[in-house]
Structure formats: C-alpha cells, structure tokens
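Chemist: model the following, please.
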Amino acid sequence: MAGGWAKDGAEQEQIERTLDDAVERARSQLPRGESRRHCEECDAEIPEARRLAVPGVRLCINCQNEQDKKQSNVSVYNRRGSKDSQLR
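Modeler: Now for the predicted structure:
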C-alpha cells in the first residue's frame, strides 16, 4: 500500500528497480574476452581448468578471493530507507 504522494504499486516498482540495478551491476562485472594465462595482480599462472571454467578470467584464485572480500565490504544504496530515518 503506497502512502503520501506515491501511487499504488510504488513499493513493487521500487523493489523491481533495485533488483534490476543489482543484476545490471553483477553483469557488468562478469569477465569478457579471452582468458589470461597469468594473473594480472601477482603474475601467477592461472590453471587451464580455471581458464576453461571462467571465460575471460583475469585473476588467479587467491587474487580473486581478495578482490571478492573487498567488494563484499561495499554497501549498496537502499532506496526504501530505514524506518528510523523516516521518523526523524
């Protein structure tokens, strides 16, 4: 139920836009092109099995894990906001 100036169904539209943004962001981060034989970060050899499994791979497993940890610390914007912020 939308309230205030929002039209009916506005919550669902917000949810769909948030999901669409997340999918687009994930797709933009997928590797493309030919896989590298050596890691861009540490120059370690990337195993053939990894190159075949992940087309366009650029990092070895260790460097990829480090990059994934750094990216997981980044928060995404919540369009809906928290109830606390709306009450202030």
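Chemist: contacts and neighbour counts: CA atoms only from here.
Modeler: Will do.
Chemist: tell me who's in contact with the closest residue to C39 other than its chain neighbours.
Modeler: Distances taken as Cα to Cα, 6 or more residues apart in numbering place L59 nearest to C39, at 4.5 Å, with adjacent residues excluded. Listed by Cα atoms under 8 Å, 6 or more residues apart in numbering, the contact set of L59 reads 36, 38-41, 46.
Chemist: now the second one, please; I'll put the structures next to each other:
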Amino acid sequence: MAGGWTRDGAVQDQIDASIDDAVQEARSRLHSGNSLTHCEECGAAIPVARQKAVPGVRLCVTCQSERDDEQNITGGGINRRGSKDSQLR
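Modeler: Model prediction:
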C-alpha cells in the first residue's frame, strides 16, 4: 500500500522503470558484428578464442578490464530517490 500522495503501485512502477533502464543500458553495451583481430585501443592481438567467445569484440582483455573498472567507479548505481533508507540519511 502506498502512502501520502502516491497511488498504489507507484513504488513498484519506479522499481520496474529502474530495472528497465539498467537492462537497456546493458543491452546497448553488448557487442555485435565481426570481431576485430587487434585491439582498437592498444593494438594488441586479440586471441581467436576471445573473438569466438565474444562476438563483435573490439578490445583486448586488458583494455576491456580497464574500461569496466572505469565504468564501475563512475557508473550509475541504484536509484534510491524514493526509498525510505535514502530519506533517513
């Protein structure tokens, strides 16, 4: 049950919207097309096994790991605007 000025189900709608946004962002980062034979950032050879495992791969493992680490540091997180826990802080 929602309280205050919100309608019933508003919290679930916000959760669903946050999940939909995260799924769309993840899908946009998926590779597609032909894999490169050499990394587009450092020029290192991309192993054939990686090319087969990740269709459309464009980066070597090292560069991809660095990019993932950067995204985790600066990346979104959870939308907590409507949660009670965020109101207590």
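Chemist: coming back round to it: now, among the contacts of L59 of structure 1, which is nearest to S85 of structure 1?
Modeler: Nearest to S85 of structure 1 among the contacts of L59 of structure 1: E41, at 41.0 Å, using Cα to Cα.
Chemist: tell me the SS of the closest one?
Modeler: Following DSSP: H, G, I helix; E, B strand; the rest coil, E41 of structure 1 is assigned to coil.
Chemist: can you map out the helices along structure 1?
Modeler: Counting by DSSP state H, structure 1 has helices at residues 10-28, 48-53, 61-72, 83-87.
Chemist: what about R36 of structure 1, distance to A53 of structure 1?
Modeler: Using Cα to Cα, to the nearest Å, one obtains 13 Å as the distance from R36 of structure 1 to A53 of structure 1.
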